[in-house]
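In: Here is the input, now give the coordinates:
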Amino acid sequence: MVWRRYPIDSIWHEMDEMREEIDSLFRQMSERGRLLPAGGMSDRMLPAIRGEFRVDVREHDNDVIVVADLPGVDKEAVSLQLVNPRAIEISCERSDEREEKGKGFYMRERMSGSMRRIVALPTDVTDKDARASFRNGVLEVTLKKTKDAKKSRIAIE
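Out: Below you'll find the model as predicted:
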């Protein structure tokens, strides 16, 4: 290890380099099919492992529709906020507890975490007449296009 003038900065820099190297190795293994086949399971699983979620944004005549995949999340744990006329924030908490008993063993697992993403929108929108629904782990938000909008929360039906 090389000591630099500022050892604390060096540690964080080295950790960033290690993380980038590990991400690169996972990408290489995925591309070669040794971890998960590219274009299949890896595209669905790796974002969830990293605490990310997929989002689609569509623009229609008077609306902008945002669809987010939030598997394993309860509706009550999802929060939406119009950050500015061109961005919406989707955040959620996820937790899961499993218990398994059998002859000669007992297992209990807990998983929890939070996810947050600010989604850029193609045009200015408003929260007036906004609609949001959450079914089977899929969040769909419909926002009206506008010329003037403000920051606000959107209730999920």
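
In: from here on, contacts and neighbour counts on C-alpha atoms
Out: Will do.

In: Mind listing residues that contact stretch 113-129?
Out: Residues outside stretch 113-129 that contact it (CA atoms under 8 Å, 6 or more residues apart in numbering): 51-53, 55, 57, 59, 64, 82, 85-95, 143-150, 152-154.

In: Could you also give me the structure for this second sequence? I'd like to compare it with the first:
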Amino acid sequence: MYESMLSFPGAVFGDFERLRRELNEALAPTGLPSSIRSVAPGSFPAVNVGNTPGSVEVYAFAPGIDASKIEVSIDRGVLTLAGERRLTGAPDEQKKTSVYGRERISGAFRRAISLPDDVDVDQVQASYRDGVLRVSIARKASAQPRRITVQ
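Out: The predicted structure is shown next:
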């Protein structure tokens, strides 16, 4: 008479999740992040954040920026990346050029990334190569797993 929930098709739940996401996108105010940890679509620079057993790794994809003009700072557990991207190779607006599309973001930017509590802010390395800013923050030695020998 009643079917078991275990035999209920799993694809239905996937359809509900897809519908929920589509409704959130349709009803959410445009350009605003969907949660406190996310950012608005099109935020610059795009970042990947990950970790290794010994460090937290942040990669920011920011082509066309002078490395000496990128500011990297850590304050109270928040990594901040800031700088300015100048628009080069674009039509000159003083010549009354009609622009039909502009997809490259230009101007000042600032990204803030929350860091875990076990990072050592005294051991930070930052490098910029081929349009990718890499920031590596070491974890505190006290947070590292260590092996204890049994006597």
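
In: Tell me which residues touch the counterpart of G131 of the second structure in the first structure, please.
Out: Here G131 of the second structure is matched to G137 in the first structure, going by TM-score structural alignment. Shown in contact with G137 of the first structure (CA under 8 Å, 6+ apart): D69, L70, P71, G72, V73, D74.

In: Which secondary structure state does the fourth one sit in?
Out: Following DSSP: H, G, I helix; E, B strand; the rest coil, G72 of the first structure is assigned to coil.

In: Need the counterpart of it in the second structure.
Out: Aligning on TM-score structural alignment places G72 of the first structure opposite G64 in the second structure.

In: got the contact list for that match?
Out: By CA under 8 Å, 6+ apart, the contact set of G64 of the second structure is R85, R86, G131.

In: Tell me which residue of the first structure lines up with the first one.
Out: When the two structures are superposed using TM-score structural alignment, R85 of the second structure falls opposite R94 in the first structure.

In: picking that back up, from the contacts of G64 of the second structure, which ones fall inside strands?
Out: R85 (DSSP state E).

In: Tabulate the contacts of G64 of the second structure (TSV), appending distance to G14 of the second structure.
Out: Compiled in TSV, the contacts of G64 of the second structure are given as follows (distance: CA to CA, whole Å):
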residue	distance to G14 of the second structure
R85	41
R86	43
G131	38
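
In: for stretch 45-65 of the first structure, which positions count as buried?
Out: L46, A48, E52, F53, V55, V57, D63, V64, I65 (16 or more other CA atoms under 10 Å).

In: Check the gap between the fifth one and T126 of the first structure for me.
Out: The gap separating V55 of the first structure from T126 of the first structure is 19 Å, by CA to CA, to the nearest Å.

In: Same question for the fourth one.
Out: F53 of the first structure sits 24 Å away from T126 of the first structure when distances are taken as CA to CA.

In: which residue ranges form the strands in the second structure?
Out: According to DSSP E, the strands that the second structure contains are 46-51, 55-61, 71-75, 78-85, 107-114, 119-129, 132-139.

In: Just say which of those is most tucked in.
Out: Each of those was scored by mean neighbour count; the highest is strand 132-139, a mean of 21, by mean count of other CA atoms under 10 Å.
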